[in-house]
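Just a sequence and a predicted model for now, questions to come.
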Amino acid sequence: MKIQKTLCSLICIVLWGCNSNSSVITTSQISKNNTAIQDIDPMSQKGVLELMDLTSTWQINNLPHVMYIPGGIIEPLTTHNWVRATFLSGMMAYYDLTKDQEIFNYVDGLCQEVDYKLGERQRHADEFAIGRVYTDIFLVNRDPKVLEDMYERVDYIIDNPKRGPVVGWNGDNNWSWADALFMAPPAWLKLYTSSGKRKYLNEMDVRFWDTYDHLYSKEDHLFYRDDRFKWDKEGDVLKTENGKKVFWGRGNGWVVGGLVDMLTYTPGDFHSRKKYKQLYLEMMEEIASLQGEDGMWRTSLLDVEQYPVKEFSASAFFCYAMAWGVNNGVLDKEVYLPHVNKAWSGLVKCINADGKIGYVQKVGSSPFALSENDTVEYGCGAFLLAGKQMHELLEQ
């Protein structure tokens, strides 16, 4: 991958915020390989790299500057937004695989534009999604400036806790929804990795299991997205059209994506490590049982009839987490490798000739309908995370 920043592209950065009609951020020009997608072998290491290059190239050249939220809400989409942060997490995985300095420079350049700051909401888990990227950058360049804002923010929260079981569950105060377990815990955990200070590990751990107790169904081995869907709560419960429990595909994808980091970065002697592993194993077994014949999963995991169209982002996170488990000997290769290969093949079929990824459910908080043309950059981020694991898997 070749990324060339020019004077023209720098001018575009300045003008971007002023140009409300622009839908593409032209901060870089990427020269991708010329291999046609139909000629790529997705089950070869070379093919995996070509697919990662193809999709990341398309995504970089088509970064939107706003995001659309259900209800007609439009919000700016900046580097420290969780949507962009998820894509950049995938890009850092791509860098970690290739050690291509131009990939690192691209990601770091975007983060420099926001001065390595988190978003404005002081306690909200989404604001820490970019922290995953900042910690990855720090572990490469060891520049203390990269983590200054995050240390200050997390230290404040530790000193002024508003845990869900104590003050009540609210996204502005604590990790009250399933997605939060991808956004915040890995960033907090990597602060421990970066600093060696146990307080970050311990506080992350307490809050993670708070959310587990709040949203995990021990019967179904899946997470409710939030308390609207819990069957053990008082009052009305949201159900599928067919009266089944609602377990959101991407919501559980976020969780297992976060669990990979829990198992990667928690110390071997940490008291909760066995609990993280057991949770991961339970969820992987259930998720594998729900895989479609096409290798993909649906937005509503237990009621595929309601929304039968395959969904990319959840499937990519499941592929990523499952492939990681096989690579690291946590999952039985004989049992899970067929699921991983099937998922990867299904994901590749969602990529068009230009590298655009389709079938990505838009920003939301529950299952809903989607189409082949739907795409959001967190889908590409999840694909890059899965791609790194597939590349490693194909070495074996």
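Sure thing, it's come through. None of the values given here were measured: they were computed from a predicted structure.

alpha carbons only for contacts and neighbour counts from here, please
OK.

Does the residue lying closest to residue 69 once chain neighbours are set aside fall in a helix, a strand, or a coil region?
Counting by Cα to Cα, 6 or more residues apart in numbering, the nearest residue to residue 69 once its immediate chain neighbours are dropped is residue 363, at 5.9 Å. Counting by DSSP: H, G, I helix; E, B strand; the rest coil, the backbone at residue 363 sits in coil.

The structure to be compared is supplied as follows:
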Amino acid sequence: MNKWFFILLVLLPFQLFAQKNVLTDFPKGYTPEEVGERLSYRFVDSKHALYVGKWIGYYETFTWSGALEYAAMTKNHKLLKLIRKKFDYLLTEEKQYLPPKTHVDLNTFGSLALKLYRITKDKHYRELGMSYADSQWELPKEATSQEKEWAEKGYTWQTRLWIDDMYMITILQIEAYKVTKEIKYINRAAEEMVLYLDKLQRPNGLFYHALDVPFYWGRGNGWIAAGMSELLQYLPEDHKDHLRIMQGYKKMMESLKIYQNSRNIWNQLIDQDDCWSETSGSAMFAFAFIKGVKNGWLDEKEYAPLARKAWMSLVTYINEQGDVTEICIGTDRKNDKQYYYNRKRCVGDYHGQLAYLWCVNALLE
């Protein structure tokens, strides 16, 4: 037998095995189980992060949802009981914090209720969650002319063409689809996604924060990367919008691969080398890589090592209290480059905690 052929025959299985374990074998302190445990219990013990000081915000909603999914995936019944107890307390003693169905950021709360229904089968959670999902396409009497215009075109009246929306709207309608199996819900998410792709994705694959804000903000791009990843996992391959969304997703992943920095994460402004490394957007990009590899949308040999490097780096930004550091504060759009450079860096902010929990759950899938 040829010597080199023999060596190849011996080494190839080991190389394939190593490749398969890139997203499963982690050293102590870096496993998704350990990180998920730390962040989930940290959430249970944390106070509410209210939106404009009044209602449960999308950032708390998604952190809550991530902890809930982690508890369900790991069959941690103690944690699941604590999370459900916290939710039930919100529905009774703290119901003044329940968000109204008046804004794209606030309607996201319904996705948490629907996920809780899927796990517990408590119909009360379903009714609550569906009221948020359906109201997103029910034009209110006091709607503005612009909101009416979007509704007349078949989109949600909450459309505003900010890239953040493409997780907010998408995840709520996907959860409604999972619960009801009614195609109209995933159609809504897909059609909305195509609109945002057509309007906001640039030739380099990245997205402006909004039509009038020509900057590639990290977490904003993270929201849409995560939204496409979630949608593609449930959108039928023969759906009319599947190809368009997959093209947009892959184009973005190719660009993110280029801009992954020397710390193996991404900058606050993705394409600016002198901008600081930001964790929440980076975790969302890692999540999109992990989803792509595990679902076969991305080449495993190429993207799995990049996802691993990102995860290994991201874990080092968690402090002893279980709080993620270097998180960009909640950010409105602004046509001012320096504005994004100067955004406050937070510790333990839910925008970061939620993105890490997404990675945890994606790695455990």
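Alright, I've got the coordinates. Note that this is a predicted model, so its numbers are computed, not measured.

Need the TM-score from the superposition.
Remark: TM-score between the superposed chains equals 0.79 [TM-score structural alignment, normalised by the length of the second structure]; 324 aligned residues with a Cα RMSD of 2.9 Å.

gap between the residue nearest to residue 69 of the first structure and residue 370 of the first structure?
Computed as Cα to Cα, to the nearest Å, the residue 363 of the first structure to residue 370 of the first structure distance reads 11 Å.

So for these two, which sits in the more crowded spot?
Remark: of residue 363 of the first structure and residue 370, residue 370 carries more neighbours, 19 against 14, as counted by other Cα atoms under 10 Å.

shouldn't the more buried one be in contact with residue 309?
Yes. Counting by Cα atoms under 8 Å, residue 370 of the first structure sits close enough to residue 309 to count as a contact (7.0 Å).

where do the helices sit along the stretch 1-150 of the second structure?
For the stretch 1-150 of the second structure, the helices defined by DSSP state H, counting those that start in this stretch occupy 3-20, 32-44, 58-73, 77-92, 104-107, 109-120, 123-135, 145-152.

can I get those in a markdown table with distance to residue 214 of the second structure?
As requested, these are arranged in a markdown table below (distance: least, Cα to Cα, whole Å):
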| stretch | distance to residue 214 of the second structure |
| --- | --- |
| helix 3-20 | 38 |
| helix 32-44 | 34 |
| helix 58-73 | 24 |
| helix 77-92 | 39 |
| helix 104-107 | 22 |
| helix 109-120 | 29 |
| helix 123-135 | 31 |
| helix 145-152 | 22 |
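
would you turn the ones you listed into CSV with mean neighbour count and distance to residue 312 of the second structure?
Shown next, in CSV, are the helices of the stretch 1-150 of the second structure (neighbours: other Cα atoms under 10 Å; distance: least, Cα to Cα, whole Å):
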stretch, mean neighbour count, distance to residue 312 of the second structure
helix 3-20, 11, 16
helix 32-44, 20, 11
helix 58-73, 23, 19
helix 77-92, 15, 25
helix 104-107, 22, 31
helix 109-120, 23, 28
helix 123-135, 19, 35
helix 145-152, 15, 42
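
Out of the ones you listed, which gets nearest to residue 316 of the second structure?
Each of the helices of the stretch 1-150 of the second structure has some distance to residue 316 of the second structure by Cα to Cα; the shortest is helix 32-44, at 10.9 Å.

Show me what that closest one packs onto, helices and strands only.
With contacts taken as 3 or more Cα pairs under 8 Å, 6 or more residues apart in numbering; DSSP states H and E, helix 32-44 of the second structure sits against helix 58-73, helix 77-92, helix 350-364.

That helix vs the first structure, mean deviation?
Per the superposition on the first structure, helix 32-44 of the second structure and its aligned residues are separated by 2.5 Å on average (mean Cα distance after the TM-score superposition for the first structure).

That helix to helix 58-73, inter-axis angle?
Between the axes of helix 32-44 of the second structure and helix 58-73, defined by axes from the mean of the first three to the mean of the last three Cα atoms, to 10 degrees, the angle is 130 degrees.

which residues in the first structure form strands?
Remark: strands assigned in the first structure by DSSP state E are 2-4, 29-31, 66-69, 73-76, 216-217, 222-223.

what's the spacing between the fourth one and its chain's center?
Spelled out, it's strand 73-76 of the first structure. Going by Cα atoms, centre = their mean, to the nearest Å, the spacing between the C-alpha centre of strand 73-76 of the first structure and its chain's C-alpha centre is 20 Å.

now do the first one
Computed by Cα atoms, centre = their mean, the separation of strand 2-4 of the first structure from the middle of its chain amounts to 25 Å.

Next: the fifth one.
Taking the mean C-alpha point of strand 216-217 of the first structure and that of its whole chain, the gap between them comes to 20 Å (Cα atoms, centre = their mean).

That one packs against which elements?
Of the remaining helices and strands, those touching strand 216-217 of the first structure by 3+ Cα pairs under 8 Å, 6+ apart are strand 222-223.
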